[in-house]
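*Asks:* when you get a sec, could you give me coordinates for this:
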Amino acid sequence: MDGETGEEGRPMDLRNWHRERRWRPYRADLHREVARLRAPAFARYRVEVRKDELDDPNWEAEADEEESTRPFSAAMATIKKRVEWRKSNPAGDVLGWTPSSRQRLRRAPPLLHLCLMSLVKHGEEIESLEGIPDDLKHKIVSLLCSNRKMNSRILRTYLNGSTTEIHLTDCSWASEDVIQDAFTSCNIDHLRLVQLDLSGRCMPDYVLHTIFAKSQYSFPSLVTLSLKGAYRLTDNVLSVLASSAPSLKSINLGKCSLITSCGIISLAEKLNLTELYIDNCQKIDVMQILPALESMEHLKVLSVAGASTVCDTFISRLMHACGYNMRELVVADCHDEAIAAFLEASGGSLIELSLNNIAKVEHQTAIAVAHGCHSNLQNLDLSFCRRLTDEALGFIVDNCSHLSILKLFGCSQVTEQFLKGHSNSQVRIIGLTGSILDEMEMSKV
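*Replies:* The predicted structure follows:
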């Protein structure tokens, strides 16, 4: 017995050896019981059916229902449904689109983009932005933010001197003191645009109140304000914004999760807004703010992406009041079934349209976009609209001659038939090939 070892490789004396032999059968039974309990999670087996169950007409229906809930069966059902739909709806009869045989070369990244990305890569070496044109300066800072290269030193350099715009697409790196100090040293009298996105960490109510409440009209020239992702802001500061920036026309409060319907109604009463972004604000009920939206005679851009309260009634009433003037509508992640009817009736003025992740978008919506929005549409987001076929996408792109950007993130159903078959040479398709981050950066340049 001296030469035997236990399960962990340690030598056993005679007493331990007898104990190990005595418990071994029970351990085997325990392991078999654990395997039996876990087996249903990893495998399926056919259960014996009694004769009386076979005679029951409901048994087969219940079995089919159980089978349909399994992932593989659901996938097969989806494929079968898609094949049957295509057989009963030939592409030529529905959309009348055929791919072009003309081959196009893949567009190379712009030289400006390559130069800016090289500069961003070595952002810690930037000592000054003096002498750089404002438009390039803003692009450099935006790229530094999105690539996590921004810091307080570069921010001071960026705001040094007179500027009319501030573009900070990501403020998650900044502290409350950094933001307050930046606006203390900045000349705010001539600011027309302020973008402080993803500023939840550094932008509670009191910080924004400190920045904007210096005087009644402390931001007299401010037209555009973006506070997307400022999740610590409440309705209390919206009145301060309205009194400090009376010329404000565009405001982005997307993902400001504490803002409510009352705050938006109050803001609409005090400002003559033309652009309003309230994406993913779960405390805002769009039906409650609908009267306020209907009163905005000059509203041109509205984004209610992710709003669970969007419905056909909301779309119909909004379009009746503002549809003639609307040029951008974002209803991504909503479940609205009247979008095709709206596009056919009032889509002619739209320049940008986002239908991101709307499950019901398919060939009927494609026809509505191609016919109703063909005159002015420039930017279209159809990401995760997986019911759109190559024929539907080709029909849209070929009919919308001014379309320059088409986003198709998550559209795994798209094939080379569309990519090489459409005839719109100026459209840039984003989201299907290459690095997602690279494609998004290129779209900003």
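*Asks:* make it CA atoms for all contacts and neighbour counts henceforth
*Replies:* OK.
*Asks:* okay, how far is it across stretch 366-385, tip to tip?
*Replies:* Its start and end residues considered, stretch 366-385 measures 11 Å (C-alpha to C-alpha, to the nearest Å).
*Asks:* pull out the buried positions in that stretch.
*Replies:* Of all the residues in stretch 366-385, those buried under the rule 16 or more other C-alpha atoms under 10 Å are 366-385.
*Asks:* out of these, which are inside helices?
*Replies:* Among those, DSSP state H puts A366, I367, A368, V369, A370, H371, G372 in helices.
*Asks:* export the residues you listed to CSV and tack on distance to V207?
*Replies:* Below are these laid out as CSV (distance: C-alpha to C-alpha, whole Å):
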residue, distance to V207
A366, 46
I367, 48
A368, 46
V369, 43
A370, 46
H371, 48
G372, 45
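*Asks:* for those residues, which one is nearest S142?
*Replies:* Distance to S142, by C-alpha to C-alpha, is smallest for V369 among those, at 31.9 Å.
*Asks:* just checking, the closest one touches F342?
*Replies:* No. Under the criterion of C-alpha atoms under 8 Å, V369 is not in contact with F342, lying 9.8 Å apart.
*Asks:* between the ones in helices among the buried residues of stretch 366-385, which sits nearest S303?
*Replies:* Among those, V369 lies closest to S303 (C-alpha to C-alpha), at 18.0 Å.
*Asks:* compare with the first, here's sequence two:
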Amino acid sequence: MSCLYASAPACSDLLCLLRRAAHFAHYANADDSAEEDNLHTGGNEARTLGPWSSARQLVEGRAAAAAAREDKIAAAAQAVAAAEAEADWRPRRDPALGPRVPPRVGKLFSMCLAVLVEYIDDVETLYGMPTMIKVQLARAVADARRMTPEVLRLFTDDGPDEVVLPECSQLMPATLAEALVPCATPRLERLELGLCGRGFGDAVAAAMVAGGQLSRLRSLTLGGAYRTTDADLAKLLAAAPDLAELRLPQCSRLQDACAIARLTPNLEMLDLTECRGISVQSLQQCLTSLKSLRVLELNGDTEVTDDLLTEVALACPLRRLGVSNCSAVTDRGVRGVAAAAPQLTALIADDVGRLTDAALVALSESCRDIQEVSLRRCTKVTDVGVAALTLSGKLRSLNMSGIAHVGPASIKALATSCKESLEELDVSWCRGVPEAWLGVLADSCTNLLRLTIFGCSQVTTKLLNGHTNDALEIVGATAQKTPPPSVARIVLRPEA
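*Replies:* Alright, predicted model coming up:
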């Protein structure tokens, strides 16, 4: 007994443990995403030790975690204090002049497209129209939801080399097959079908490949094809062995990705956004076999792991990676990608809540050509990580919407290091960013074209109307209400 009492922790620590006994008795394993102030900082092995050894380990672990937190808070406070001083910025343009007057006459090309869309039902043929213009017209018609079966034939007649139909939700299988079969020739180079789940299935796929090989097809997009199975896809891929770009977002019935690598080994771009039916093992076998893969989109796949990302980065010359909403991805995965793929130029990691500054520091140190980063709602990121991304001076696009811990230090770093490269910035709901520093950014970054500020209630007309960048478009500004004009009061008196 004397030995036990001799090895026991201090009385205050013992009382603390007793108060938390219920929580300790019903312990559930915490994952890596747990907060730093977890009650069980001592580690999972503490559960298997004796009561006094376990208690001592927990106490020592809490003390170490508390010291680490204090060091982190002190470092962050020091970094913020260096940039906390209000920027010495004054509007060079008088805000009282009001907003800049937009051009009264739009672009002639846009006006012509609008006229064609309005009267698209009366157009008899698009014969002779260049493919590039026909593609833009198809997008405009789809945006206006005017893609009827009759209009569809305008874009598929005469065997075009590109068929772009961004919105096919109104097309039935028979209609889609009737329009696409004449286009399925060796001349076809690009086929894009968006929201085609209603009309695209096994019958359409079989009809398209019945005519022979699609030997020149380089780009294939089947968006939202929820009826497409692995067999249907294999029929198309077998007919297009030289395919370089394959986009299959929201194709929920796909289960085996191995056929993709087997039938199209020269893929350079692959988009499997929200294809949650594909297992991690199948993904690993497929992706590590694509030795030319440069662009990979795995957004929305909660089964994507750090090990998978590292192996793919080692096997492929990745330049762009999308892992938005991949909840299992952590700092370890991003560090592995950064180390294995120093040529990476774009990382899209929206809603990956387990990313911290450590991942961004590693990314900036290894990937010196990083140009596009999106970190929407990555709530553990702070000024330290954002400032690290700017060190290369090549950042063109940055999205840090919904990150509460960014402030003046991030904007100062962007305005200093990326004044010639930055083109797009999203600071929506970042209310810790002062208006004055946004003014410095707008005046310093001469190539900045788009600044998004939804939810930034600190921004006033001083910034909106006072910056000097005439090419800058500020999106999401709160509408400035003007007081109603004074109206003379009329009093009606009854006649005497």
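*Asks:* hang on, I154 of the first structure in a strand?
*Replies:* No. Assigned with DSSP: H, G, I helix; E, B strand; the rest coil, I154 of the first structure falls outside any strand and is helix.
*Asks:* roughly how far does the counterpart of S219 of the second structure in the first structure sit from C334 of the first structure?
*Replies:* In the first structure, S219 of the second structure lines up with T224, judged by TM-score structural alignment. Separation of T224 of the first structure from C334 of the first structure (C-alpha to C-alpha): 26 Å.
*Asks:* where along the stretch 351-496 of the second structure do the helices fall?
*Replies:* 357-366, 383-389, 408-417, 435-444, 461-466 (DSSP state H, counting those that start in this stretch).
*Asks:* with distance to W89 of the second structure added, can I get those helices in CSV?
*Replies:* Converted to CSV, the helices of the stretch 351-496 of the second structure look like this (distance: least, C-alpha to C-alpha, whole Å):
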stretch, distance to W89 of the second structure
helix 357-366, 29
helix 383-389, 21
helix 408-417, 12
helix 435-444, 6
helix 461-466, 10
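*Asks:* what's R153 of the second structure aligned with over in the first structure?
*Replies:* So, by TM-score structural alignment, R153 of the second structure is matched to R156.
*Asks:* and the counterpart of M326 of the first structure in the second structure, how many neighbours does it have?
*Replies:* Using TM-score structural alignment, the partner of M326 of the first structure in the second structure is L318. Around L318 of the second structure there are 25 other residues, counting by other C-alpha atoms under 10 Å.
*Asks:* what about the strands in the stretch 151-300 of the second structure?
*Replies:* 162-165, 190-193, 219-222, 245-247, 269-271, 295-297 (DSSP state E, counting those that start in this stretch).
*Asks:* of these, which is nearest L17 of the second structure?
*Replies:* Comparing the strands of the stretch 151-300 of the second structure by C-alpha to C-alpha, strand 295-297 comes nearest, at 46.9 Å.
*Asks:* just checking, what packs against that closest one?
*Replies:* Contacts defined by 3 or more C-alpha pairs under 8 Å, 6 or more residues apart in numbering; DSSP states H and E place strand 295-297 of the second structure against strand 269-271, strand 320-322.
*Asks:* how close does the last one sit to the first structure?
*Replies:* Comparing strand 320-322 of the second structure with its match in the first structure after superposition yields a mean distance of 1.1 Å (mean C-alpha distance after the TM-score superposition for the first structure).
*Asks:* before we move on, what about the first one?
*Replies:* The superposed strand 269-271 of the second structure is, by mean C-alpha distance after the TM-score superposition for the first structure, a mean 1.6 Å from where its aligned residues fall in the first structure.
*Asks:* what span of the first structure lines up against that strand?
*Replies:* With TM-score structural alignment as the criterion, strand 269-271 of the second structure aligns to 275-277.
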